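1. no FASTA, just this:
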């Protein structure tokens, strides 16, 4: 019995403990596999496999990877590639890279519908052009009419509340938005009605958005 106990102890010491991942980023999708950066190390995982840090690739499709970290599942896409930092805090985080002009753009889900947005700290609210608002199914009949001054002059606009705005794992409810009655702006602006309700920080050229507790 003593020898058996020593053997079990030896085996236990030889088995490495699975650490809890601090940061997980989706880098690429290859069929049934996905490449991740886990705590600064690249890990290529097949569906159903687990990294040494405890990140399990549950499933993968052409546009997203479903991972399990510390017993919780999260969907990662190439547009929103960063998982919530489970080991440090239960706050979702999104990291945005600047484009060649220094602008930060990403994909948002507005009232459950997908739209490309550009971060604009100079915009009071989220701002749509009229065609985008119609394509998102926004009901302008219940919006408050108003006028706004733009570079091309005074334009008719509408003020309304969005039920939800989601970027990555960050969701904010009841967000004010403005719809201009023209093709301006050419891209939807992610303004301060959303940005003021998340924590925002620039780090090494990246723009970090974090959900508030």
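-> Structure's in. What do you need? Note that the structure is a prediction, hence the values are computed from the model and not measured.
2. From here on, just use CA atoms for contacts and neighbour counts.
-> OK.
3. May I ask you to name the longest strand in the protein?
-> Identified as the longest strand of the chain according to DSSP state E is strand 153-167.
4. which of the residues in it are buried?
-> Of all the residues in strand 153-167, those buried under the rule 16 or more other Cα atoms under 10 Å are 157-162, 164-167.
5. Just send these back as JSON lines, with distance to residue 146 too.
-> Listed next are those as JSON lines, based on distance: Cα to Cα, whole Å:
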{"residue": "157", "distance to residue 146": "5"}
{"residue": "158", "distance to residue 146": "6"}
{"residue": "159", "distance to residue 146": "7"}
{"residue": "160", "distance to residue 146": "11"}
{"residue": "161", "distance to residue 146": "14"}
{"residue": "162", "distance to residue 146": "17"}
{"residue": "164", "distance to residue 146": "22"}
{"residue": "165", "distance to residue 146": "23"}
{"residue": "166", "distance to residue 146": "26"}
{"residue": "167", "distance to residue 146": "28"}
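6. From the residues you listed, pick the one nearest residue 26.
-> In terms of Cα to Cα, no member of the buried residues of strand 153-167 lies closer to residue 26 than residue 167, at 15.3 Å.
7. hang on, that closest one packs against residue 112?
-> No. Residue 167 is beyond contact range of residue 112, at 11.0 Å (criterion: Cα atoms under 8 Å).
8. what about versus this one:
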């Protein structure tokens, strides 16, 4: 009941005020002066984000025509040979330990063909590999016994995860 009385009171005040408000509005219109409108909000142009350009890293061939560089693997600088003939990134045991990868002896159950002949390897995963401004996360790798792998190989498990790579004028370009 109390709510009905409040509603009735509000409706009565509105009914009494409406005619006088309407009469003032009508008088302003008939005076010939243009109706003033509130100023609208200011228009602010938003800055568009800069276009994302592909990141590229270029590596020059060495005297023998190979592409050697330093790759940042799990935050550590590792000298690598870029090898399109290697299916996976390949690390020797010592380098793998530097990256925090320590396979058990029983993990060396995969047979691999290396430049030094047939060897045994353990599967591993590297959290992040960066070469210059190009980075790839969660890269499959092999850990090969120290004596069977003279240098870490940056193989296809890294290269195929890039937007592209090409060789031109003795330079390898990696695109991310």
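-> On my side now, so go ahead. Keep in mind it's a predicted model, so treat the numbers as computed, not measured.
9. before we move on, the earlier item: after superposition, how close is the helix or strand that comes right after the longest strand of the first structure to the second structure?
-> Per DSSP states H and E, the first helix or strand lying C-terminal to strand 153-167 of the first structure is strand 170-180. For strand 170-180 of the first structure, the mean deviation from the second structure after alignment is 0.7 Å (mean Cα distance after the TM-score superposition for the first structure).
10. For the first structure, which segments count as helices?
-> 2-14, 130-135, 192-195 (DSSP state H).
11. what's the most buried one of those helices?
-> Mean neighbours per residue, mean count of other Cα atoms under 10 Å, is largest over the helices of the first structure for helix 192-195, with a mean of 20.
12. ok now do the closest residue to residue 138 of the second structure other than its chain neighbours, which residues does it touch?
-> The shortest distance from residue 138 of the second structure to any non-neighbouring residue, by Cα to Cα, 6 or more residues apart in numbering, is to residue 127 (4.6 Å). Residues in contact with residue 127 of the second structure, defined by Cα atoms under 8 Å, 6 or more residues apart in numbering, are 73-74, 137-139.
13. One more pass at 6 Å, please.
-> 74, 137-138 (Cα atoms under 6 Å, 6 or more residues apart in numbering).
14. Wasn't residue 17 of the second structure part of a helix?
-> Yes. Judged by DSSP: H, G, I helix; E, B strand; the rest coil, residue 17 of the second structure forms part of a helix.
15. From residue 23 of the second structure, how far out is it?
-> According to Cα to Cα, to the nearest Å, residue 17 of the second structure stands 10 Å off from residue 23 of the second structure.
16. same deal with residue 146 of the second structure?
-> Distance of residue 146 of the second structure to residue 23 of the second structure, computed by Cα to Cα: 98 Å.
17. counterpart of the residue nearest to residue 138 of the second structure in the first structure?
-> Aligned counterpart of residue 127 of the second structure in the first structure: residue 163 (TM-score structural alignment).
18. circling back: tell me the angle of the longest strand of the first structure relative to strand 170-180?
-> 160 degrees (axes from the mean of the first three to the mean of the last three Cα atoms, to 10 degrees).
19. how far apart are strand 153-167 of the first structure and its match in the second structure?
-> By mean Cα distance after the TM-score superposition for the first structure, the fitted strand 153-167 of the first structure averages 1.4 Å away from its aligned residues in the second structure.
20. just checking, residue 123 of the first structure touches residue 191?
-> Yes. Here residue 123 of the first structure lies in contact with residue 191, judged by Cα atoms under 6 Å, at a distance of 4.6 Å.
21. Neighbour count: the two, which is higher?
-> Neighbour totals were compared for residue 123 of the first structure and residue 191, and residue 191 leads with 22 against 15 (other Cα atoms under 10 Å).
22. Need the counterpart of that one in the second structure.
-> Residue 191 of the first structure maps onto residue 155 in the second structure, by TM-score structural alignment.
23. distance of its match from residue 89 of the second structure?
-> Per Cα to Cα, residue 155 of the second structure is found 4 Å from residue 89 of the second structure.
24. next one: residue 74 of the second structure
-> Relative to residue 89 of the second structure, residue 74 of the second structure is positioned 13 Å away (Cα to Cα).
25. Export the contacts of residue 127 of the second structure as JSON lines, with columns for distance to residue 29 of the second structure and neighbour count.
-> Compiled in JSON lines, those are given as follows (distance: Cα to Cα, whole Å; neighbours: other Cα atoms under 10 Å):
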{"residue": "74", "distance to residue 29 of the second structure": "76", "neighbour count": "16"}
{"residue": "137", "distance to residue 29 of the second structure": "70", "neighbour count": "15"}
{"residue": "138", "distance to residue 29 of the second structure": "73", "neighbour count": "13"}
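26. Residue 4 of the second structure: which of the residues you listed is nearest?
-> Distances from the contacts of residue 127 of the second structure to residue 4 of the second structure were compared by Cα to Cα; the smallest belongs to residue 137, at 67.8 Å.
27. list the contacts for that closest one?
-> 127-128.
28. could you measure the aligned residue in the first structure for it against residue 181 of the first structure, distance?
-> Alignment note (TM-score structural alignment): residue 137 of the second structure maps to residue 173 of the first structure. Per Cα to Cα, residue 173 of the first structure is found 24 Å from residue 181 of the first structure.
29. And residue 209 of the first structure, by the same measure?
-> 30 Å.
30. who's more crowded, those two?
-> Using other Cα under 10 Å, the more surrounded residue of residue 209 of the first structure and residue 181 is residue 209, with 21 against 16.
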